[in-house]
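Undergrad: Structure of the sequence below:
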Amino acid sequence: MKKLLTLAILATMLSCQKEKIQVDAIVINGNVYTVNGTFDKAEAFAIKDGKFLEIASAKILQDKYVADTLIDAQGKTIMPGFIDAHAHFEGLGNNLLSVDLMGSKSFEEVIKRVLDFQQDKESAVIYARGWDQNNFEGKEYPDNVLLNQLYPDTPVALVRVDGHAALFNQAALNLGNVTEKSKIDGGDFVKKDGKLTGVLIDRAQSLVYDNWPATTRSQRVNALLAAQEECFKYGLTTIDDAGVGADGIAIMDSLYKSGDLKIRLYVMASGTADQLDYYLKNGIVKTDGMHIRSFKISSDGALGSRGALLREPYSDAHEVFGLPVTSLDYLEKAANRIANSEFQLNTHAIGDSANHAVLNIYKKALEGKKDRRWRIEHAQIISPEDFKKFGDIMPSIQPTHATSDMYWAEERLGAERMKGAYAYKELLDIYGKVALGTDFPVEKVSPFLTFHSSVARQDVEQFPKDGFQMENALSREETLRGMTIWAAYSNFEENEKGSIEVGKFADFIILDRDIMKVAIQQVPETKVEQTYLGGKPQLK
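TA: Below you'll find the predicted structure:
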């Protein structure tokens, strides 16, 4: 009888034990930066149905759950997947599949790279991007004389690093019937002794591109998939794609449906009249992969090509003020239409004149409207009196622009205007958040260069010794938030991504070092050991 009673008690105890819950994965032994509201650290979490189910100790999770996959992080650093808040996704893919001119130190080096590429590819047209005349001796724009000799019949487009200028050979100029008499609003034609050099600024490029041989759908698909692979390599799980046309959106949508495109895209539809008409009528598009709820409009050009619109002339070109790429009348009308919807407006503004005008248009259009999160993309040069206007306008900034431009920016602007240039800390203090990105392929893809530039305000050679305008450096925590949860906030996505918290997408990365602790000079060399999207590994 006593034996039977003992067995009954044991059976009762066993039946009272809870059966373990099935989950997809448990990650243990991690140095986890959750980037939650209090910036808590953790060591383990469970994943189910592509989302974080619980964050706790490894013991608690393993006692509670049984997992298909157990990932032992072996003490390595885990962070939320990075979000690039301003980039050009297909543009990156195009660069990966064409001639890369980034880092070229002379026009002779540019030509050599083109010759090497064309000898191998024998392409019917030549497209390349990445040169910067500020890296050349004399810092002057190149001309197309040599290109015309080398390629008299093959159209060639050599695009400046920022995309706001390009050098075309005569065969390319002929496509658009570009001559010394050509004119276009928002564009310029660089001449020497009254003759075209082949360099076209901002909208002048459209005369050629509107007649450029069409890229095939297959080529565009390959570019998008190449960009996805490159982004995963650097721990990027969401990209804010700044300015996408209807055809590009259609191709992306088809790739999501086929399962080939997995990375999450926050798409800023190009703010053309037809796109405004379509989306303001049909509403926001939201899936786990693609989110379309904003428009991108450009108000001016770039500082490097002297297209950024300034309130006073350039210090190194006394008759040049820059270029208004979009008329203020169009921008104001578009802003008013968008303000009466749930959509967001994200406007490229680099020069102090462009920022001044856009901020005023925003303020007027948004009067009485709360939490609209309209963004100024770049917010690069701000007049002293305009900083306070960012109280309810979100700055979307790219730290590597500061460290790329620092060598020559003061020549363009003069010492006084430099005080309001690349003022990231001041913008953060006013708005309370900043969204950080790269603007790739204008800059390199690596978010670790973003992190380094934001904190150290130096290039990878540790120049300048004491940092560039260090009063506007961000802390490591501020930088990580800007690359994750604040970027998600800028997309109205803070409740689904940007931190390792229960209920959010299990988008996270494992790094080979702790970028919050190692010497800042080591951060650019960081390697991503694995990128997880919805709990699934993306690196082979």
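
Undergrad: make it CA atoms for all contacts and neighbour counts henceforth
TA: Noted.

Undergrad: burial of Asn282, as a residue count?
TA: A count of neighbours around Asn282, defined by other C-alpha atoms under 10 Å, yields 9.

Undergrad: Next: Gln462.
TA: Using other C-alpha under 10 Å, Gln462 is surrounded by 13 other residues.

Undergrad: cool, Ala226 as well?
TA: Residues near Ala226, counting by other C-alpha under 10 Å, number 19.

Undergrad: wouldn't it be in contact with Asn95 here?
TA: No - using C-alpha atoms under 8 Å, Ala226 is not in contact with Asn95, being 9.6 Å away.

Undergrad: Now do the longest helix seen in the chain: which elements does it pack against?
TA: In the chain, with assignment by DSSP state H, the single longest helix is helix 217-233. For helix 217-233, the elements it packs on are helix 89-96, helix 246-258, strand 528-533, judged by 3 or more C-alpha pairs under 8 Å, 6 or more residues apart in numbering; DSSP states H and E.

Undergrad: now the other sequence, so there's something to compare against:
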Amino acid sequence: MKKLWPVLLLLAAACKQKEYNADLLVKNALVYTVDSNFSTANAFVVSSGRITAVGDIDSLEKKYLAREVIDAGGKAVYPGLIDAHAHFYEYGMGLQNVNLVGLKSWGAIVDTVNKYAAHKTEGWVVGAGWDQNIWTDKTFPNKARLDSLFPVRPVILSRIDGHAAIANQAALNIAGVKPGQKITGGEIETVNGKLTGILVDNAVGIVTRKIPAPTEQMIQAALLDAQRNCFAVGLTTVDDCGLPYTMVSTIAALQHKGDLKMRMYVMLEDKPESYEYLFKRGAYKTPGLNVRSFKVYGDGALGSRGACLLHPYADQKNWNGFLLSSKAHFEEVAKKIASHGFQMCTHAIGDSANRVMLKIYAENLKGKNDKRWRIEHAQIVAPEDVKIFGENNIIPSVQPTHATSDMTWAVKRLGADRLKSGYAYKNLLKQNGWIPLGTDFPVENINPMYTFYAATERKDLKGSPDGGFQMENALTRQEALRGMTIWAAKANFEEKEKGSIEVGKYADFVILDNDLMKAKGSELPNVKVLKTYINGVKVYEKK
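TA: I've put the predicted structure just below:
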């Protein structure tokens, strides 16, 4: 028996050593913490879904025994990426419909729609993504070919920015659209007394409201399909801009079931029922869902000439675009949101729309504050208006790929002088010392590596222009990474729980195949996500 004691003691010691005090240890990594000092580490520890320690592997291994160990093989590790402006649900629904992104002619669009309709033989034909600015003929298309192919079946195809669409006669008939019909904040194009099928901004809704509502099954499929693609590009939080309040319970239920793991910051649409819902129940906050803001549309898009400009478009005389609602409406909404303590987020593209909204914001914010009201896009801002952002702590929420997508044709819309005050991200950053970045997907590609590339190199995916576009407004790599992590979290009032790899925060992180801080500029768009984690649990791995 005495001989057995040493063996038993060894077994007891071995068992004691396996008393785990952590769930995950990530080591042999170049960890960009994105803390206030932008410090790096080579390891960190996760317990119960949160970061519990960050530092040197030797000291961490002495203190922690983790159930799982990830050897990052020297790869760069970053906080989970945050898209500060996207249309997550819309993107998911688009995956259920016909994709027209990148097609180079109206003929290619029609052929694609025809093939799609041959497979999906019932109901409306819905598509999105066409952009006349990339066609040889850059004029808006006409519905004649759609009418010929689909004399009875309704068709509506949205432009890439969502601010214009083309509908066939069958769809227009269902919606009761007539030649010469007028609508505030929109345009129903009529040529020689006949409808062309082109609808701009508020006119689009006349038709889309007639599309049968999606089933609960379709909605869930859209959210989960969008999630899958977003995890593959390293996104762990998305700001979904302008959802109906009814989506809150759907998202919450899917998250509660564990199916929807994507964290979401939801802005409710500018409708009476949205205000009633949130004012009555208050902000909705869980680890995965944050609802405390409203998305308001100030004007349309530059590509469809719906952006509201102080002076006429350079390529369309006597046309300044338009606001999508009256100034009185924006004033009423701002006052209402301010009085209830919520966040206002307003789409503003043109310099006139930005001026109107900045002045309304200033009247309600009254100087320095921490309400974090946001101007979404802030694309064209008159130089004399830029200071209003800083004076009232208004947050410019921008999407760098808009600059590189628009640069080849924006000069035609604006003229060279006015373009200089457009897409001025560095200048906007200086106003408050921080700036959140997003993509506006599905208007742009969901890939945040393109955001990083466009923000820092100011080039398109072909590497043009050689010297970069208006490089005085390029961001540094550190600024761009902050804009996609901690500053995006701050725009959502979430900087204390995510956006950096620091003790106490959610263990949301990504492992990349190349280091964004050190890679050549030309390599940045091709950086791939190897793994994506939420709460320290892997949600994506590159095959």
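
Undergrad: coming back round to it: going by neighbour count, which residues in the longest helix of structure 1 are buried?
TA: Buried residues in helix 217-233 of structure 1, counted by 16 or more other C-alpha atoms under 10 Å: 220-233.

Undergrad: cool, and stretch 52-72 of structure 1?
TA: Neighbour-count burial for stretch 52-72 of structure 1, counted by 16+ other C-alpha under 10 Å, picks out 52-55, 58, 61-62, 65-67.

Undergrad: Would you mind putting the residues you listed into JSON lines with secondary structure alongside?
TA: Listed next are those as JSON lines, based on DSSP: H, G, I helix; E, B strand; the rest coil:
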{"residue": "Phe52", "secondary structure": "strand"}
{"residue": "Leu53", "secondary structure": "strand"}
{"residue": "Glu54", "secondary structure": "strand"}
{"residue": "Ile55", "secondary structure": "strand"}
{"residue": "Ala58", "secondary structure": "helix"}
{"residue": "Leu61", "secondary structure": "helix"}
{"residue": "Gln62", "secondary structure": "helix"}
{"residue": "Tyr65", "secondary structure": "strand"}
{"residue": "Val66", "secondary structure": "strand"}
{"residue": "Ala67", "secondary structure": "strand"}
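
Undergrad: could I get those residues as JSON lines with distance to Thr450 of structure 1?
TA: Formatted as JSON lines, the buried residues of stretch 52-72 of structure 1 follow (distance: C-alpha to C-alpha, whole Å):
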{"residue": "Phe52", "distance to Thr450 of structure 1": "27"}
{"residue": "Leu53", "distance to Thr450 of structure 1": "30"}
{"residue": "Glu54", "distance to Thr450 of structure 1": "30"}
{"residue": "Ile55", "distance to Thr450 of structure 1": "28"}
{"residue": "Ala58", "distance to Thr450 of structure 1": "32"}
{"residue": "Leu61", "distance to Thr450 of structure 1": "35"}
{"residue": "Gln62", "distance to Thr450 of structure 1": "37"}
{"residue": "Tyr65", "distance to Thr450 of structure 1": "38"}
{"residue": "Val66", "distance to Thr450 of structure 1": "38"}
{"residue": "Ala67", "distance to Thr450 of structure 1": "36"}
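
Undergrad: and which of the residues you listed is nearest to Phe295 of structure 1?
TA: When these are compared for distance to Phe295 of structure 1 (C-alpha to C-alpha), Phe52 comes out closest, at 30.8 Å.

Undergrad: pretty sure that closest one is touching Lys497, no?
TA: No - using C-alpha under 8 Å, Phe52 of structure 1 is not in contact with Lys497; the gap is 10.2 Å.

Undergrad: any shared contact partners between these two?
TA: Residues touching both Phe52 of structure 1 and Lys497 comprise 504-505, with contact defined as C-alpha atoms under 8 Å, 6 or more residues apart in numbering.

Undergrad: Not counting sequence-adjacent ones, nearest residue to the most centrally placed residue in structure 2?
TA: Most central residue of structure 2, judged by C-alpha distance to the mean C-alpha position with C-alpha atoms, centre = their mean, is Ala86 at 2.2 Å. Spatial nearest neighbour of Ala86 of structure 2, chain neighbours left out: Asp440 (4.2 Å); criterion: C-alpha to C-alpha, 6 or more residues apart in numbering.

Undergrad: ok, that neighbour - how many residues close by?
TA: Neighbours of Asp440 of structure 2 using other C-alpha under 10 Å come to 27.

Undergrad: Could you do Ala12 of structure 2 as well?
TA: When neighbours are counted by other C-alpha under 10 Å, Ala12 of structure 2 registers 11.

Undergrad: Could you grab the helix/strand/coil label for it?
TA: Applying three-state DSSP to Ala12 of structure 2 yields a three-state assignment of helix.
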